[in-house]
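Engineer: no FASTA, just this:
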């Protein structure tokens, strides 16, 4: 078993994905160098790692995944088969948070539930620029076409659902519909928070999702116009294969886990890899997470977005997070050492 595992690890080391930065810095550390490593719940991290292990195709990843059930200790599994690798591209580390919104909604429109969640119309192709948000909302281009998945009670929460790209809609009977990203109208995203700052309504440090939501509710006519400042419009699809009590699907098409899944830049961090997070600032985090998601704003070797869960409380926590620190990716041993320059070996 050990000989076969070692052979697979060596074979897999030749299959390293190219790192998409000019001469990134690569440093291999020891587990004793990881602040808080001894205190983490490695068993919880291993369970999340195993959720996406079947999707890792390279021989070295398949080998470590196959070996996981044979270890009595999750901590020893990581320490014996991986090495922590610090990859830096010259940019400071930055941790943010994201969450899955939960909206109140209905399968049918009512006086309360009057904002439709739309599926993508068939004439909208991939990458094609279609009507803007303002044009969709003012011309009724989607009305009466049977594209409504549900109706929700808050236009601003629907707007932020479109930004997040997925969420749950809680129905009056207590059941829920999960929706995921189903396409977009091809227009670029414009920040309405930045627009409020540009107008002098708020200073940059004052803007948050809750502040925007409250301002729109206090100023309904101006609020509707503000939301239309962002021409991008996201369509949805029902995600019925994922039970509502589980996390949403990440980039690996598997449910992600609260405070154990992280979105990364796959140009530097392989999807499915364990990632050691040392987030500083308020409420420091020292935890082994798994790279199971990506995001259009998540670019760079030391850039990560931590998943905080579902609902308003998760949203508040995620929205407050903009902190420094450092992130290390745990790679199979031979894969880790193959990243070093020859002069170091």
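Structural biologist: Ah, there it is. Note that the coordinates shown come from a computational prediction; the quantities given were computed from them, not determined experimentally. Numbering: from 1, shown residues only.

Engineer: switch to C-alpha atoms for all contacts and neighbour counts from now on
Structural biologist: OK.

Engineer: in the helix or strand that contains residue 134, what's buried?
Structural biologist: Assigned by DSSP states H and E, residue 134 belongs to helix 133-139. In terms of neighbour count (16 or more other C-alpha atoms under 10 Å), helix 133-139 has its buried residues at 133, 134, 136.

Engineer: over to stretch 111-123?
Structural biologist: For stretch 111-123, burial by neighbour count (16+ other C-alpha under 10 Å) applies to 113, 114, 115, 116, 117, 118, 119, 120, 121.

Engineer: and the third one, what does it touch?
Structural biologist: Listed by C-alpha atoms under 8 Å, 6 or more residues apart in numbering, the contact partners of residue 115 are 109, 151, 152, 153, 154, 155, 158.

Engineer: residue 32: neighbour count?
Structural biologist: Neighbour count of residue 32, defined by other C-alpha atoms under 10 Å: 10.

Engineer: pretty sure it sits in a helix.
Structural biologist: Yes: the assignment for residue 32 by DSSP: H, G, I helix; E, B strand; the rest coil puts it in a helix.

Engineer: in TSV, list the buried residues of helix 133-139 along with distance to residue 251.
Structural biologist: Converted to TSV, the buried residues of helix 133-139 look like this (distance: C-alpha to C-alpha, whole Å):
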residue	distance to residue 251
133	26
134	30
136	28
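
Engineer: presented hereafter is structure B, for comparison with structure A:
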């Protein structure tokens, strides 16, 4: 059943990241994982396989080849991996994100008048470019043919940019699927935090719907609020992803609701299985796969859970801000190789 074990273990052994030199690393047993025996490991194995073969790393290739042959996910993970707890001194924080679906059109009109832009060709990755105010008020992108579509709500457009991917439900019929196409390099300013700072709301009152309603009731102040966020995200059209599949993550493969998680790749290798123990109002323990990243996801115990597509997923994702514990599953010799020398 597990042919090639010797070859697999012989090729595994170097640390995942130099930043681990300053981390607190502990190798656990599977008995230490709360709820491990109750999870659907076969389902997690399927998600792991979605991106495993994209790991261009000789240390992972034998593991991926073996994974494709397995019909017992739990046994597979227990035989070939060890749970590794990596801590950097910061408190754990688990949030969630989603794939928005908003209304729009391929044609500009009085109803659909907010453009969704492709990245301008002169913008190089990593550059700090024009701010949102300069783009929207200065008209820097108008008339250049960079519009993918137009949408009807500027708040929905900003949340689409914050999530970095989404779908536009077209008035003409059909949808356009969008992936992250780049940014102007400015730091994100949270609209909710700004309303709290201004004393408009308390922190626990703020949600996307609350912000949306406030902007509609206060058009002038609302426009100023939207412009005060200097960050601006551009998109690309995704044409080869089935409608029943999730958006593309950082590994350019579809991610899976409740099984894919965004991590900080300085601490957790993309493609690695991770065991997540989320506390809070609706706690759960689940085997997930690190298949995405995010500009706000920084730290060894920081993760963003993909919650699904559409309004309901967005509403639920916005309620998640919990503590807990994340444990990365590493191939056996790699797990022991990253332990600091005594």
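Structural biologist: Okay, I see it. Keep in mind it's a predicted model, so treat the numbers as computed, not measured.

Engineer: quick revisit: pick out the most distant pair among the buried residues of stretch 111-123 of structure 1.
Structural biologist: 113 and 121 (21.5 Å; C-alpha to C-alpha).

Engineer: how much space between residue 223 of structure 1 and residue 193 of structure 1?
Structural biologist: From residue 223 of structure 1 over to residue 193 of structure 1 the distance is 12 Å, taken as C-alpha to C-alpha, to the nearest Å.

Engineer: that should have said residue 115 of structure 1, apologies.
Structural biologist: Distance, residue 115 of structure 1 to residue 193 of structure 1, by C-alpha to C-alpha: 22 Å.

Engineer: again with residue 329 of structure 1
Structural biologist: Here the distance between residue 329 of structure 1 and residue 193 of structure 1 works out to 33 Å (C-alpha to C-alpha).

Engineer: between these two, who's got more neighbours?
Structural biologist: Counted by other C-alpha under 10 Å, residue 329 of structure 1 and residue 193 do not tie: residue 329 has more neighbours, with 26 against 20.

Engineer: contacting residues around that one?
Structural biologist: Contact criterion C-alpha under 8 Å, 6+ apart gives 84, 85, 86, 87, 269, 273, 274, 275, 276 as the residues in contact with residue 329 of structure 1.

Engineer: what sits closest to it if chain neighbours are left out?
Structural biologist: Here the nearest residue to residue 329 of structure 1 in space, its sequence neighbours aside, is residue 275; by C-alpha to C-alpha, 6 or more residues apart in numbering that works out to 4.4 Å.

Engineer: map the one you found across to structure 2 for me.
Structural biologist: Taking TM-score structural alignment, residue 275 of structure 1 has residue 274 as its aligned residue in structure 2.

Engineer: which is the succeeding secondary structure element to the helix or strand containing its match?
Structural biologist: When elements are assigned from DSSP H and E, residue 274 of structure 2 belongs to strand 273-278. Towards the C-terminus, the helix or strand next in line after strand 273-278 of structure 2, according to DSSP H and E, is strand 284-292.

Engineer: contact partners of that next one?
Structural biologist: By C-alpha under 8 Å, 6+ apart, the residues outside strand 284-292 of structure 2 that reach it are 34-36, 39, 41, 44, 47-48, 51, 249-251, 255, 258-263, 268-278.

Engineer: among those, which are in strands?
Structural biologist: Mapping the contacts of strand 284-292 of structure 2 onto strands (DSSP state E) picks out 260, 261, 262, 273, 274, 275, 276, 277, 278.

Engineer: number of nearby residues for the last one?
Structural biologist: To tie it back to what came earlier, the one meant is residue 278 of structure 2. Residue 278 of structure 2 has 22 neighbours, counted by other C-alpha under 10 Å.

Engineer: what sits against the most centrally placed residue in structure 2?
Structural biologist: Nearest to the geometric centre of structure 2 sits residue 262, at 4.0 Å (C-alpha atoms, centre = their mean). The contact partners of residue 262 of structure 2, taken as C-alpha under 8 Å, 6+ apart, are 290, 291, 292, 293, 294, 297, 303, 304, 305, 306.

Engineer: mind telling me what element the nearest residue to residue 183 of structure 1 once chain neighbours are set aside is part of?
Structural biologist: The shortest distance from residue 183 of structure 1 to any non-neighbouring residue, by C-alpha to C-alpha, 6+ apart, is to residue 235 (5.2 Å). Following DSSP H and E, one finds residue 235 of structure 1 within strand 234-238.
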